[in-house]
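> Okay, here's the prediction I keep looking at, along with the sequence it came from:
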Amino acid sequence: MTATESLVAPSAAPPPAPAPGERRSYLQQVLDSSWVTITFAILMALVASSVLIAAANAEVQAAAGYFFSRPGDLLGAAWSSVFDAYSTLFRGAVFDYEATGLRRVRPITETMTASVPLIFAGLGLAVGFRSGLFNIGAQGQVLVGAAGATFVGITFALPPVVHLVLAVLAAFVIGALWAGIAGFLKARTGANEVIVTIMLNSIAFYLVSYLLTTSLLRQGGSRPISPAVAQTATYPLLLGPGFRLHLGFVVALLAAVAVWWLMERSVLGFRFRAVGANQSAARTAGIKVNLVFVLVMLVAGGLAGLGGAAQVLGTDKSLQASTAGSIGFDAITVALLGRSTPLGTVLAALLFGALRAGSPLMQTSAGTPIDIVQVIQATIVLLIAAPPLVRELSLVHRLAALFGYKSQEARS
């Protein structure tokens, strides 16, 4: 094999496919969902949430009392409540047409900022999913990565660029090693990665909580929170002090390109996909499946660790036990919603970033509980996890079938 062949996999060679009659894994069925199915799942989630928004509105409840005498009042109040909720969500997440000057475009920058850690963590999970590993440990990997970046950011005094690069590398390495524990245990003992990574999430939370009470991360004060990281270790702002969008967004997009190259153009990525498609065939072809398990988890954990670094070095500037929030769990939906492709993951992360950025204004201006965003996300998870149900309910899917369109699911 030449040097070029060792770096780049032939694009014409697909990973091994399941043998005829062999049932695809549940994860493969979910990842093979068509864009029609995914789009319809999002629309169904919005419709279901609209019902809840209308039902919780006081004017709708009042109009329901005399529905049979004046049904138009109920329908008008329901439409008004739903329109107000989603219009304010749009204003808070994309473009605030009621604001003036640069404040009009500030919402879209907040969406991009909120999407950064989701892009990193989602990419890490996507690598695992396409390799046949259901990694549920992004939450812990994000948290330990954030802790590593914080330690470098508050401990060392270095020049600006060097300090930032070192903090980011620390987050990548620590996140990779943390996820590598699950990969090693699966390779050596066959331990289920779902159980191990869930356990590692809890261990990471309590470990970081403890470290925040010691001089290692707290370094003074009584609250379990780290000092602010040094200015030299923070991601620089892209649009000035009036906006929170930072360089981490550009780094996240570059990471997406790197993951695309890894999975689609490199020999290592070909092996990842081959193991994800059919472990038995990959082993027969000479691929060291157990080594792939470890390498996949190292890459996935490193990317999730970068998400933790972005949250600390770009947005929060200090570390708490709650810094990871629900990033790791939301990233599962992001990766599945994006079909575990880099482009799809980025778009799904932007969608979830928009929900995060727009929900506060939706609550204050429209009076819609912020929990409705959680309902939207949970409904999307439910529908993405049940692609056959969505296909049966999707009128668009049926119309597409009438015109001869076949999704990847149907072709499989």
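The structure has been received and is ready for your questions. Residues are numbered from 1 along each chain as shown.

> make it CA atoms for all contacts and neighbour counts henceforth
OK.

> What is the burial count for Gly124?
Counted with other C-alpha atoms under 10 Å, the neighbours of Gly124 add up to 34.

> Is Gly301 in contact with Ala126, as I believe?
No: with contact defined as C-alpha atoms under 8 Å, Gly301 and Ala126 do not form a contacting pair (11.2 Å).

> Compute the number of surrounding residues for Leu143.
As a burial measure, the neighbour count of Leu143 was computed by other C-alpha under 10 Å and equals 36.

> Go ahead and confirm it touches Gly305.
Yes: counting by C-alpha under 8 Å, Gly305 is a contact partner of Leu143 at 7.3 Å.

> if we can go back for a sec, which of Gly301 and Ala126 has more neighbours?
Gly301 (38 against 30).

> Excluding sequence neighbours, find me the nearest residue to the more buried one.
In space, not counting the residues next to it along the chain, Gly301 is nearest to Ala176; the distance is 4.1 Å by C-alpha to C-alpha, 6 or more residues apart in numbering.

> ok, now how distant is the one you found from Ala182?
Counting by C-alpha to C-alpha, to the nearest Å, the gap from Ala176 to Ala182 is 10 Å.

> Now for these two: what residues contact both?
When contacts are counted by C-alpha atoms under 8 Å, 6 or more residues apart in numbering, the set common to Ala176 and Ala182 consists of Met297.

> Included below, for side-by-side comparison, is a second structure:
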Amino acid sequence: MATWFLIVIYLAFVSLGLPDSLLGSAWPVIWPEIGSSLGSAGLISMIIAGGTIVSSLASGRMIQRLGTGKITLLSCLLTAVSLLGFSMAPSMFWFIFLAIPLGLGAGAVDAALNHYVAENYKAHHMNWLHCFWGVGATMGPIIMATYMAGQHSWRGGYAAVAIIQAILVIILFVTLPLWKRVAAIRDLENSEDTVQDILREEKAESAFPTKVLQLRGVKPSLLAFLMYCGVETTVGLWGASYLVGTKNVTAEMAAGWISLYYGGITIGRLITGFITLKVHNQLLIRYGQLVTIAGGIILLLPFSASFSMLGFILIGLGLAPIYPGLLHETPARFGKEHSAKLMGYQMAVAYSGTTLLPPLFGLLAAKTSTDLFPVVVLILLVLMLFSVETVNRLLRKPGKVSG
């Protein structure tokens, strides 16, 4: 039963990743057809991320009322309907309108499953969970590229992903009773540990009556989440436009290359899931950031288009261990008594990076050109490295409260 339950959770994250990479891979051919502009993708991305922030912040109350299983089911249903609407959208207005339910559907399931896995499973499960997000994000551009090449239709790509989402909704509906059974078994197994955890939390809160944002290292940690999600989404959303506009790659080939970027994230998380059994998360996060910077440098250098593909793959591989590693380290770094509240803050800040940074690049690209894409990506990667290493340096010092 526990194995089937994990498979269901992983499938839910496949459905979470599928829509994330569609807009960026198809946008070079979407915006001329619907009479929009190149930079409008940033507005759609911002609305999706805004909806995600709202639903993730409300996820705690919704889970208490409906349970994680029903929230996951309803969220996937909402995204399936939204994607089907995208496939028929005649204008920019409908893209903006449908972006709202798409974002709302993604946020609740993301926050709920991340918190559940961080609390109940080990680091390799967190990496594999996000690996399955990568499976969905990798499949998206491949499906879109296939439809654009074969039928010359981005609409068919959106419709195909909507059908896949609908199949996942059926699977989640059929397995809905499994959530309650596994939850009951886990509650029974962990009841004694839960009581001890509550006592420890009450003792810690009375001994250290500090606000979460005053904990040493929290602020640069939040900045790291902002930079991570900002750069991950910026590369996914604008990578294809950069390849088409600056490197003169066809739209179909650009979509395929962006799928390799998401494939790098997916394969990297699959591998690091095993590596975490032997290597500490902190080292994996550091090595991952160095690999991303190497990929960013390759994009920046005046090489041929084929080298750009290598740069995207390296950025994807490097990003792989960072986000799940930072999430899983939250209880260990800042205390289990603060982790639930801090997890919510981290998710909100991360989605803020998704909301703000890609549209800002869209405005920049609309006023100048996509040539600045590698420069912006490299700056964000360096800022993320600085933020994470600042956290490591602060936490090596004695004391837990910032001055």
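That came through fine. Just so you know, these numbers come straight off a predicted model, no measurement behind them.

> Superposing both, give me the TM-score.
A TM-score of 0.33 describes the superposed chains when it is computed by TM-score structural alignment, normalised by the length of structure 2; 212 aligned residues with a C-alpha RMSD of 6.5 Å.

> Remind me which helix or strand the residue nearest to Gly301 of structure 1 belongs to.
Per DSSP states H and E: Ala176 of structure 1 is located in helix 160-189.

> now for that helix, which elements pack on it?
The helices and strands touching helix 160-189 of structure 1, judged by 3 or more C-alpha pairs under 8 Å, 6 or more residues apart in numbering; DSSP states H and E, are helix 138-155, helix 193-211, helix 289-310.

> Can you report how many residues neighbour the residue nearest to Gly301 of structure 1?
Neighbourhood size, Ala176 of structure 1 [other C-alpha under 10 Å]: 27.

> how about it, what does it touch?
The contact partners of Ala176 of structure 1, taken as C-alpha under 8 Å, 6+ apart, are 141, 297-303, 305.

> Adding distance to Leu399 of structure 1 as columns, could you present those residues in CSV?
As requested, the contacts of Ala176 of structure 1 are exported to CSV (distance: C-alpha to C-alpha, whole Å):
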residue, distance to Leu399 of structure 1
Gln141, 43
Met297, 40
Leu298, 43
Val299, 40
Ala300, 38
Gly301, 41
Gly302, 42
Leu303, 39
Gly305, 43
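
> Give me the contacts around stretch 100-118 of structure 2.
Outside stretch 100-118 of structure 2, the residues touching it (C-alpha under 8 Å, 6+ apart) are 9, 12-13, 16, 47-60, 63, 68, 71-72, 74-79, 82-83, 125-126, 327-328, 340, 343-344, 347.

> and that stretch, how far out from the chain's middle?
If you compare the mean C-alpha spot of stretch 100-118 of structure 2 with that of the full chain, they lie 10 Å apart, counting by C-alpha atoms, centre = their mean, to the nearest Å.

> Equivalent analysis for stretch 162-182 of structure 2, please.
Centre-to-centre, stretch 162-182 of structure 2 and its host chain are 21 Å apart (C-alpha atoms, centre = their mean).

> Of all the residues in it, which ones are buried?
162, 165-169, 172-173, 175-176, 178-179 (16 or more other C-alpha atoms under 10 Å).

> Go through the residues you listed and name the one nearest Glu119 of structure 2.
Top of the list for closeness to Glu119 of structure 2, among these and by C-alpha to C-alpha, is Trp179 at 16.1 Å.

> What are the boundaries of the helices in the stretch 201-350 of structure 1?
For the stretch 201-350 of structure 1, the helices defined by DSSP state H, counting those that start in this stretch cover 248-265, 267-277, 279-284, 289-310, 327-337, 342-366.

> Output the contacting helices and strands for the fourth one.
If contacts are counted by 3+ C-alpha pairs under 8 Å, 6+ apart, helix 289-310 of structure 1 sits against helix 106-130, helix 138-155, helix 160-189, helix 267-277, helix 279-284.

> quick one: buried residues of it?
Counting neighbours by 16+ other C-alpha under 10 Å, the buried set in helix 289-310 of structure 1 is 289-290, 292-310.

> Next: stretch 120-128 of structure 2.
Neighbour-count burial for stretch 120-128 of structure 2 flags 123-128 (criterion: 16+ other C-alpha under 10 Å).

> what separates that stretch from the chain centre, distance-wise?
Going by C-alpha atoms, centre = their mean, the spacing between the C-alpha centre of stretch 120-128 of structure 2 and its chain's C-alpha centre is 16 Å.

> can you list contacts of it?
Under C-alpha under 8 Å, 6+ apart, the answer for stretch 120-128 of structure 2 is 10, 114, 117-118, 269-270, 272-274, 276-277, 321, 324-325, 328.

> Show me which of the contacts of Ala176 of structure 1 is closest to Ala167 of structure 1.
Nearest to Ala167 of structure 1, judged by C-alpha to C-alpha, of the contacts of Ala176 of structure 1 is Gly305 at 10.8 Å.

> what's the closest residue to that closest one other than its chain neighbours in contact with, if anything?
Distances taken as C-alpha to C-alpha, 6+ apart put Gly145 closest to Gly305 of structure 1, at 3.9 Å, once the chain neighbours are dropped. The neighbourhood of Gly145 of structure 1, defined by C-alpha under 8 Å, 6+ apart, consists of 170-175, 302, 304-309.

> between the residues you listed, which is closest to Ala331 of structure 1?
The shortest gap between Ala331 of structure 1 and any of these belongs to Ala304, at 9.3 Å (C-alpha to C-alpha).

> Quick check: the gap between the closest residue to the closest one other than its chain neighbours and Thr150 of structure 1.
Spatially, and ignoring its direct neighbours in sequence, Ala304 of structure 1 is nearest to Ala121 (4.1 Å; C-alpha to C-alpha, 6+ apart). Ala121 of structure 1 sits 18 Å away from Thr150 of structure 1, taking C-alpha to C-alpha as the criterion.

> and if you look at Gln141 of structure 1?
From Gln141 of structure 1 over to Thr150 of structure 1 (counting by C-alpha to C-alpha), the distance is 14 Å.
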